[in-house]
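Chemist: starting from these lines, generate the structure:
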Amino acid sequence: MRPVGSKYLLEEPLGRGATGTVWRASQRETAGAEAAVAGQPGETVAIKVLKEELAHDPDVVMRFLRERSVLLRLTHPNIVRTRDLVVEGDLLALVMDLVDGPDLHRYLRQNGPFSPVAAALLTAQIADALAASHADGVVHRDLKPANVLLAGAEGAAEMHPMLTDFGIARLADSPGLTRTQEFVGTPAYVAPESAEGRPQTSAVDIYGAGILLYELVTGRPPFAGATALEVLHRHLSEDPQRPGSVPEPLWTVIERCLRKRPEERPSAENLARGLRVVAAGIGVHASPAEAEAALGVAALLAPDPAPAPVPETGGDSGAADPTQVLPSTGAGGGQYDPSAATNVMPTTGAGAAGAAGA
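Modeler: So this is what the prediction gives:
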């Protein structure tokens, strides 16, 4: 067991990602007034310990401290609550509620695609979470099945998705992080404007929701390739094709979310509303009126007139270095995984390099 500050004790790792490791942990004593949840001794929590290179970067540490109030006040039934933030020496950690259930990526691999109705209803709950966070000025920026936990998934009448890793991209996206060659994002889910380094807004989360919805009903993301670079190129240059198994109203929603121009994507609130209308209209017990409403869902998918901007991190107008990746051609490299986080190569002149599949 390993202590985190004076109040928490790490017990066992639950998973590792591009930015750190999530642990099952216990609380040793009540947290102070600076925490959102005081907790009780012996209580079980989840703690994400960020990678050491992040903790050693003063830009990241300052951002971590600056974003404390934003992360701690972000509460919603479909968002995993951040209870406390720990900064001690070379350690940065987020203390969160422990969700007893698999992540959506693992659930999909084990159980296969969802029905169109179930996919629409589950994604509507995720859109609810996004609407709440966007209203508070927080953009997730790494929406994917692996960042959706399913509370009570086993034997539950209805799945309760909970979006996690809010604020990780926001915390880690700093000039210092660029120096460490890390990129917080996943090729299969990256919006075109993120891949090109253009200014980003909450519309990147809507794009991610569209990719996720497509994957829920088909079992795979719409864009794949032999390398991360190929996947990113397809996001920029190709339109997704409708599979025969996807009902027309649901495809209307997916297609609108995956528009290349961010200003043409719906707001999270309108996305949630549209998905529930679609779910009601494509079910086996849908009335004629509900079916007709589902066919007219496009009218409900109005864009957000004031999308939440991604805060500037050293560039102009919120822009960032374009996402550039090298194919994993090194000896002994495994098969390319489109769901793995990538590295970024800053465009700083000759000799800049990075590797794919971090």
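Chemist: please count neighbours and contacts with C-alpha atoms only from this point.
Modeler: Fine.
Chemist: and residue 53, that's in a helix?
Modeler: Yes - under DSSP: H, G, I helix; E, B strand; the rest coil, residue 53 falls within a helix.
Chemist: what's the neighbour count on it?
Modeler: 16 (other Cα atoms under 10 Å).
Chemist: list the buried ones in the longest helix along the chain?
Modeler: Longest helix in the chain, counting residues (DSSP state H): helix 116-135. Within helix 116-135, the residues scored as buried using 16 or more other Cα atoms under 10 Å are 116-134.
Chemist: okay, now residue 27: neighbour count?
Modeler: Residue 27, neighbours per other Cα under 10 Å, totals 23.
Chemist: how about this one, so we can line them up?
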Amino acid sequence: MTSHRHARSGADAPSTDPSTGSSPRWDGQRLEGRLLDGRYRIGPRIARGGMASVYEATDIRLDRTVAVKVMHPGLGDDEEFAARFVREARAAARLSHPNVVAVHDQGDDDGVVFLAMELVPGHTLRDVIAKESPMPPARALALLEPVLSALAAAHRAGLVHRDVKPENVLIATDPDSGSSRVKVADFGLAKAVSADTQHTATGGVLIGTVSYLAPELVVDGRADARADVYAAGVLLFELLTGRKPHEGESPIQVAYKHVHEDVPLPSTLVPGLPAYVDALVARATARDRGQRPADAGVLLHQLRRVATAVATGVREDPELVADLMPRPPAAGTLGAGTGELTQPLLRPTEVPPAVERGDTAAEPWDTGEMAALLGPSQAADAAAGSPPPAEHTRTVRVPVDHAAAPAPRRTRRSRRGLLALVLALLLAAGVGTGAWWFGFARWTTTPGVIGLDRAAAVERLEAAGLEAEVGPRAFSRTVPAGEVMATDPAAGDRVLDGGTVTVTISKGEELYDVPRLRGMTEDEAQDALAELKLEFGGSALTWSEDVPEGVVISSDPRPGTTLRPGAVVNLFVSKGRKPIRVKDWTGKDADTARERMEAKGLVVEVTGEEHSDDVAEGDVISQDPVDGTLFRGDTVGLVVSLGPELVEVPNVRASGVDAAREELEALGFDVDTRKAPGYLGLGYVFSQDPGSGEMVPRGSTITLTLI
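Modeler: So this is what the prediction gives:
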């Protein structure tokens, strides 16, 4: 097979194998330059893991850079594994959180099973540990807080990550602000928690990195949110100390230590750490998962308490230590009593025993699970391990009532003794048969029906000899409407043969549309939000010309937006009409006054025009109102000046000076006289300025020249 079919680009690549006529399957050759699914142009590889490689790619449809995660060749050929990969990708795509790497798309292009994800440029938490650890508690807690925030969102949505480790924590630096963004990746490998299975190991594949595996994952492969809590606690230990808590020459030795050894207190490696920091690590990494926080949300709350104590400089806080430190084993457990019983411990080369689940026998790991940690050769050796030597035994003290012990006496052989032995054996056999019947034979296992529709679920349960009862429907974020979301008893749990299994059908995700709140009072709007299980965030007051004071104008998000329960809705509430301060424009240009006041929403009317000797033409003589507060649409009246009144100058030439003066002064003019050159003393007007017929303002001076 030639390589060009695997490094194809767009339409140049053939759609079938010429030799077989079938679609070509990816055999692991280079992907750089290939166009996946007709959409993602693959660039350089930027990371490689145990099951997949990550490439930088260009989404040519949306013209953006993304990260494309491609499963290694061969894994995609396992239909069950590929189906789980696709199913978990869809579950992760529904998880929206600022600290979670978003999953955009998923597909299978000629055997290349891939995820398209948000590209987070930067580095990983592993790089930070290498450069900065051991680091101060404040820095370590600040780095872990967004990780826990992301995990808490996943746990609320019913997702368990199962592979929390520094390599899956990405840190990007914003070039503008210089601040860092922390995002958790690889939720595509997480398993959606459902009632039918919580196993991490599927088909012999153990998901998770051994250095961060919770003890219950090592022992019986079962995981819930507390497994992520354990891994987060190990992360915190590593941030504080720069070392992993458990190390060994092989993965199985590390797994052994997770099961049989507590995570050390960080202060044993970094003296001087506050005791409450030690307590937080101890609580998160308790081997008994019942002692750990129930999920990442609880651990996040505890971390913030510790971070507050660190930030305020508290050195000792016995109450906080007492709240966080795991409780010691109760009396009667390992180490209690006065007698001794030796019990072999798991050796690093042996198959780990299963944690007791309430049945009479424990189940070991299968070979596939061992191979996930040891490799095929070591797993085979471990599965055939020999009994442990004396140094690998532990002493368990059990109470012994010495007073009740009978005194030794000599026994003798007799037929009576033989008969008693036979009767005892028969009695033991009867008891064993009864225990087998009442403990196991009458019981069967609830089959898994999660994800089936009602009819298919009932059919499967009845085929298993069980009665199906449909209970009330419930909302689910992960299970589509009409499919089974849970059973009681849960899948894998024991149930009496012929017993009843209650099936819960999903109503789909619980969603509500933001109602129209405009016109309601603030209290009425809050009540309307509460009825739809939406949270009132806060109110912003704003001016409104048409909505009365105290009444809702709008909401954010807008009406009709579909939200999940608990989503926050903010309100914009009216402060009433916006007041407008009126300025006194008297003596100023009337056109400017009109423009400025109309821009504020006022109506300007010219109520009159008058002559004025004091106010220039076009300026405001008077204003009503002169000042004060108005509202949009209110009217301001202006009286505008026409300037001084003009009077026509009469002709007084050749008139006697007294007569001319009298006539001009009667028209409101001032009169000034002067003698003409060669004055004869006649007293007659020789000329006038301004001349006759000119229009001049009343009060102007008329100059008369006399002869």
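Chemist: fetch the TM-score of the aligned pair.
Modeler: The pair, once superposed, lands on a TM-score of 0.76 when counted by TM-score structural alignment, normalised by the length of structure 1; 306 aligned residues with a Cα RMSD of 3.4 Å.
Chemist: one step back: counterpart of the longest helix of structure 1 in structure 2, which residues?
Modeler: Aligning helix 116-135 of structure 1 against structure 2 (TM-score structural alignment) gives residues 137-156.
Chemist: with structure 1 superposed, average distance for that stretch?
Modeler: Superposing on structure 1 places stretch 137-156 of structure 2 at an average distance of 1.0 Å from its equivalents, by mean Cα distance after the TM-score superposition for structure 1.
Chemist: contacts for that stretch, please.
Modeler: 95, 97-100, 160-161, 169, 182-184, 225, 228, 232, 235-236, 239-240, 273, 277, 295-297, 299-300, 303-304, 307, 310-311 (Cα atoms under 8 Å, 6 or more residues apart in numbering).
Chemist: now intersect the residues you listed with the strands, please.
Modeler: 160, 169, 182, 183, 184 (DSSP state E).
Chemist: any chance you could map the helices in the stretch 251-400 of structure 2?
Modeler: Using DSSP state H, counting those that start in this stretch, the helices of the stretch 251-400 of structure 2 run over 251-260, 275-284, 296-311, 318-324, 367-374, 376-383.
Chemist: deepest-packed of those helices, please.
Modeler: Most buried of these, by mean neighbour count (mean count of other Cα atoms under 10 Å): helix 275-284, with a mean of 24.
Chemist: residue 648 of structure 2 touches residue 702, doesn't it?
Modeler: No - contact criterion Cα atoms under 8 Å: residue 648 of structure 2 and residue 702 do not qualify, at 11.5 Å.
Chemist: one step back: rebuild the helices of the stretch 251-400 of structure 2 as TSV, extending it with distance to residue 43 of structure 2.
Modeler: Putting those into TSV (distance: least, Cα to Cα, whole Å) gives the following:
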stretch	distance to residue 43 of structure 2
helix 251-260	34
helix 275-284	40
helix 296-311	36
helix 318-324	48
helix 367-374	31
helix 376-383	35
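Chemist: quick one, which of the ones you listed is nearest to residue 40 of structure 2?
Modeler: helix 367-374 (32.3 Å; Cα to Cα).
Chemist: contacts only, for the aligned residue in structure 1 for residue 244 of structure 2.
Modeler: For residue 244 of structure 2, the aligned position in structure 1 is occupied by residue 221, per TM-score structural alignment. Contacts here follow Cα under 8 Å, 6+ apart; on that basis residue 221 of structure 1 touches 188, 189, 211, 212, 214, 215.
Chemist: hmm, back to that, ok, which of the helices of the stretch 251-400 of structure 2 comes nearest residue 624 of structure 2?
Modeler: So among the helices of the stretch 251-400 of structure 2, helix 296-311 is nearest, using Cα to Cα, at 62.1 Å.
Chemist: quick one: contacts of the closest one?
Modeler: 137-138, 141-142, 145, 148-149, 151-153, 155, 225-226, 228-229, 276-277, 280, 284, 293, 324.
Chemist: again, only this time at 7 Å
Modeler: 138, 141, 145, 148, 149, 151, 152, 229, 276, 277, 293 (Cα atoms under 7 Å, 6 or more residues apart in numbering).
Chemist: and these as JSON lines, adding distance to residue 501 of structure 2?
Modeler: As requested, these are exported to JSON lines (distance: Cα to Cα, whole Å):
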{"residue": "138", "distance to residue 501 of structure 2": "50"}
{"residue": "141", "distance to residue 501 of structure 2": "45"}
{"residue": "145", "distance to residue 501 of structure 2": "41"}
{"residue": "148", "distance to residue 501 of structure 2": "36"}
{"residue": "149", "distance to residue 501 of structure 2": "36"}
{"residue": "151", "distance to residue 501 of structure 2": "32"}
{"residue": "152", "distance to residue 501 of structure 2": "31"}
{"residue": "229", "distance to residue 501 of structure 2": "32"}
{"residue": "276", "distance to residue 501 of structure 2": "46"}
{"residue": "277", "distance to residue 501 of structure 2": "46"}
{"residue": "293", "distance to residue 501 of structure 2": "31"}
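Chemist: residue furthest from the geometric center of structure 1?
Modeler: residue 288 (36.1 Å; Cα atoms, centre = their mean).
Chemist: so the match of residue 244 of structure 2 is in which element?
Modeler: According to DSSP states H and E, residue 221 of structure 1 maps onto no helix or strand at all.
Chemist: okay, now residue 63 of structure 2: neighbour count?
Modeler: As a measure of burial, residue 63 of structure 2 has 10 neighbours, counting by other Cα under 10 Å.
Chemist: burial check on residue 291 of structure 1, number of neighbours?
Modeler: 19.
Chemist: how close does the nearest residue to it once chain neighbours are set aside sit to residue 295 of structure 1?
Modeler: Of all residues not flanking residue 291 of structure 1 in the chain, residue 281 sits nearest, at 4.0 Å (Cα to Cα, 6 or more residues apart in numbering). Look at residue 281 of structure 1 and residue 295 of structure 1: by Cα to Cα, to the nearest Å, they are 8 Å apart.
Chemist: what's the overlap in contacts for these two?
Modeler: Counting by Cα under 7 Å, 6+ apart, nothing touches both residue 281 of structure 1 and residue 295.
Chemist: the residue nearest to residue 291 of structure 1 pairs with which position in structure 2?
Modeler: Residue 281 of structure 1 maps onto residue 309 in structure 2, by TM-score structural alignment.
Chemist: likewise residue 194 of structure 1?
Modeler: Residue 194 of structure 1 maps onto residue 217 in structure 2, by TM-score structural alignment.
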